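Visitor: Here is the input, now give the coordinates:
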Amino acid sequence: MKLSVVLSIYNGEKYIIEQLDSLRQQTRLPDEVLMYDDGSTDKTPELVSAYLAKYGLDNWKYISNQVNKGWRKNFMEGMWSATGELVFSCDQDDIWRKDKLQVMEQIMEKNPQISLLVSNYRMFYPDGSEKIGPRKNKQNLERIELTNNFLLVQSPGCTHCIRKELLDLAKKYWRPEYAHDALLWRLSLFDNGLYIYTDDLIKWRKHENSAFSVESRELKNIRAKKDWINVAQTFEKMLRVYILTDVSGEKTKQLKVLNRNAKWLAQRQKFYNTKNPLQGIILAMYWDCFPRYRQYLGDWYLLYIKRK
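Guide: As a prediction, this is how the structure comes out:
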């Protein structure tokens, strides 16, 4: 199979070389590496160009965007440009285990029912601490089941191995406000094609300047939460169309989950708009829909303690 790796890059001078080394040293080398720089203002362009020249990586391409696209669009358009049968999304600041490509390719070859394969990760922090997630390391292949809290993306995009067919289908449903990993996760989940290999094939760097960390902090205010609810509602409606047009077989469970989530999002929106404690108590009926349970308590905190 042809393997493509796609990186979204922006001001990555601090960690980019470690990530590139981990790609270059794979036991199964990628057939294509596409790096899309979204307007770096640091030394990233010089570092990457020198790296490619040093190692003679002719099948690695560094592309500098003419305008800043934002990381969501940069990732999606980059992956759509890939020519591999399997596409791996890659951040600029992580470290891949040397057999990541080899292990995931072998699994995908043997299991054609998988549209998106993810793996465990090993989070590592500036203080040296580490944590494995989202499941225990058992070296098992497991299908991820659809549940009411389907909005939770358990494994980030840096762990994803995506069939080209899923990426092509995603063109119909992607919107600028959708993160690439969230869209692909949910499309595959609702079509029973989402699987996880429970081994940590990547070291996921956790630091305060990552796009994930910055966006998580920005969500901790009332306006941002309202915007998130609006996006989630459009996502729910999109998934309903997807199920009815592009998912075959029995659809009762998928529609039941979406119906419950539609009620949860409407109730959560009502709580934020009215700030009525009674609406918050009613919201507790949908506890199982929250991506993380603590977010229910977080709603009360934002509305009655932080108040902004």
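Visitor: hey, let's count contacts and neighbours off CA atoms from now on
Guide: OK.
Visitor: can you give me the helices in the stretch 201-308 of the chain?
Guide: Listed in chain order, the helices found in the stretch 201-308 of the chain under DSSP state H, counting those that start in this stretch are 211-218, 222-246, 252-274, 277-283, 294-301.
Visitor: Dump the ones you listed into TSV; add distance to Y10 and mean neighbour count as well.
Guide: Shown next, in TSV, are the helices of the stretch 201-308 of the chain (distance: least, C-alpha to C-alpha, whole Å; neighbours: other C-alpha atoms under 10 Å):
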stretch	distance to Y10	mean neighbour count
helix 211-218	10	11
helix 222-246	24	15
helix 252-274	34	17
helix 277-283	39	15
helix 294-301	30	15
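Visitor: And those: which comes nearest Q26?
Guide: Nearest of the helices of the stretch 201-308 of the chain to Q26, taken as C-alpha to C-alpha: helix 211-218 at 25.5 Å.
Visitor: what about that closest one, distance to the chain center?
Guide: 13 Å (C-alpha atoms, centre = their mean, to the nearest Å).
Visitor: Next, the structure of the following sequence, for comparison with the previous one:
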Amino acid sequence: MVKVSVIICTYNGASYLAGQLDSLLAQTCPPYELVVQDDGSSDGTWEMLEAFRAAHPGLCIRLFRNPERLGYNRNFLSAVQRAGGDFIACCDQDDLWHPEKLEMLAREIGNAPLVFHNSMLMDNEHRELGLLHARPLPPLIPSLGAVLYPRAYGHQLMFRRELLPVLAAFTHEEVSYDYLIYTVAAAWGALHYVHQPLVWWRRHTQATTYNPQTQKAGRWDGYVRAVEALRQNENRERTRRYFALLQDRLPCRDARIARVVRLLAKGSLTDLLAACRLSLRYNREAVPDVADARTRRLRAFFLPLFFVRDHGRYIIRL
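Guide: Next comes the predicted model:
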């Protein structure tokens, strides 16, 4: 029997939590356990969780309440360490899961360290807004491209517990937990992707990852903003600190990944451009989802700059 631990981190989520919990109960492959770690809710979330556990004595539900606020990322990074299953799936407090999510991911992970899926965006009235990954990604995501540009959020992930000892070194860091898990897994090997949307991902102004500008860029606007990001010192410093954090803790099985991490950990313009050239040299692995060679090479060269532009805004707290 597949043992999947579902990790839920809550904070004042009473308005939407019931729907998420109901969708977990509907899974065709029931979770081995639900590990719920609350970050000091004051809106009745904790009482809802206690009532849910009492109503479902046949399901292993382990509730934990932080004595002090950890924040979104540290809450998840500490909570995953409590998992007892062979696989770990992260769960937001305000989404809805497809009934076959756990079953499909447990089947599709194969020998990969991590599998992630597509998601359907929805609003507060449950109206579908479109796919998160509108353009299909390849079913196998090479390690180099995954490290250079993480592209999955926490609710999309299922990973092997073998990653936990590495992740334990980051428990107290103010770093984006989902991109960290994605990057650590990618350093171990290629990742698997399922294009079918397996979560209805709620987009509202209270959502931690809400960003109304995400889909508004034109064809060339992204490249222009990537160049402009080189002048954004805070973005570059966050990028540098993130990779410096990884440098001595990431078990890289590929020398190219170790090299690009070292370059980005230095963070100078010269080092950034060296990372761009490395990505260009291995463009098929850096950008596996683009068939046109000219476009692929262009995107590959810019990939480290895209990281600065996008993830440099928030990936680690300065």
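Visitor: circling back: quick one: the helices of the stretch 201-308 of structure 1 as JSON lines, columns for distance to K98 of structure 1 too.
Guide: Below are the helices of the stretch 201-308 of structure 1 laid out as JSON lines (distance: least, C-alpha to C-alpha, whole Å):
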{"stretch": "helix 211-218", "distance to K98 of structure 1": "24"}
{"stretch": "helix 222-246", "distance to K98 of structure 1": "36"}
{"stretch": "helix 252-274", "distance to K98 of structure 1": "37"}
{"stretch": "helix 277-283", "distance to K98 of structure 1": "46"}
{"stretch": "helix 294-301", "distance to K98 of structure 1": "36"}
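Visitor: so which of those gets nearest L146 of structure 1?
Guide: helix 252-274 (7.7 Å).
Visitor: same for the closest one, what does it pack against?
Guide: helix 222-246, helix 277-283 (3 or more C-alpha pairs under 8 Å, 6 or more residues apart in numbering; DSSP states H and E).
Visitor: Make JSON lines from those helices and add distance to M123 of structure 1 to it.
Guide: Output for these, formatted as JSON lines (distance: least, C-alpha to C-alpha, whole Å):
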{"stretch": "helix 222-246", "distance to M123 of structure 1": "26"}
{"stretch": "helix 277-283", "distance to M123 of structure 1": "33"}
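Visitor: Select, out of the ones you listed, the one closest to K69 of structure 1.
Guide: That would be helix 222-246 among those, by C-alpha to C-alpha, at 19.2 Å.
Visitor: List the contacts of P251 of structure 2.
Guide: 166, 184, 187-188 (C-alpha atoms under 8 Å, 6 or more residues apart in numbering).
Visitor: and if we set it to 10 Å?
Guide: 166, 184-188, 257-258 (C-alpha atoms under 10 Å, 6 or more residues apart in numbering).
Visitor: S119 of structure 2 now?
Guide: 97-98, 130-134, 152-153, 155-156, 194-202.
Visitor: From T147 of structure 1, how far off is the aligned residue in structure 1 for it?
Guide: Matched to structure 1 by TM-score structural alignment, S119 of structure 2 sits across from Y121. Plainly put, Y121 of structure 1 is 22 Å away from T147 of structure 1 if you go by C-alpha to C-alpha, to the nearest Å.
Visitor: Kindly confirm my reading that V87 of structure 1 is in a strand.
Guide: Yes: according to DSSP: H, G, I helix; E, B strand; the rest coil, V87 of structure 1 belongs to a strand.
Visitor: my guess is it meets R163, correct?
Guide: Yes: counting by C-alpha atoms under 10 Å, V87 of structure 1 does reach R163; the two are 6.4 Å apart.
Visitor: Who has more neighbours out of these two?
Guide: V87 (25 against 20; other C-alpha atoms under 10 Å).
Visitor: need the contact list for that one.
Guide: Neighbours of V87 of structure 1 in contact, by C-alpha under 10 Å, 6+ apart: 2-6, 30, 32-33, 79-80, 116, 160-164, 167.
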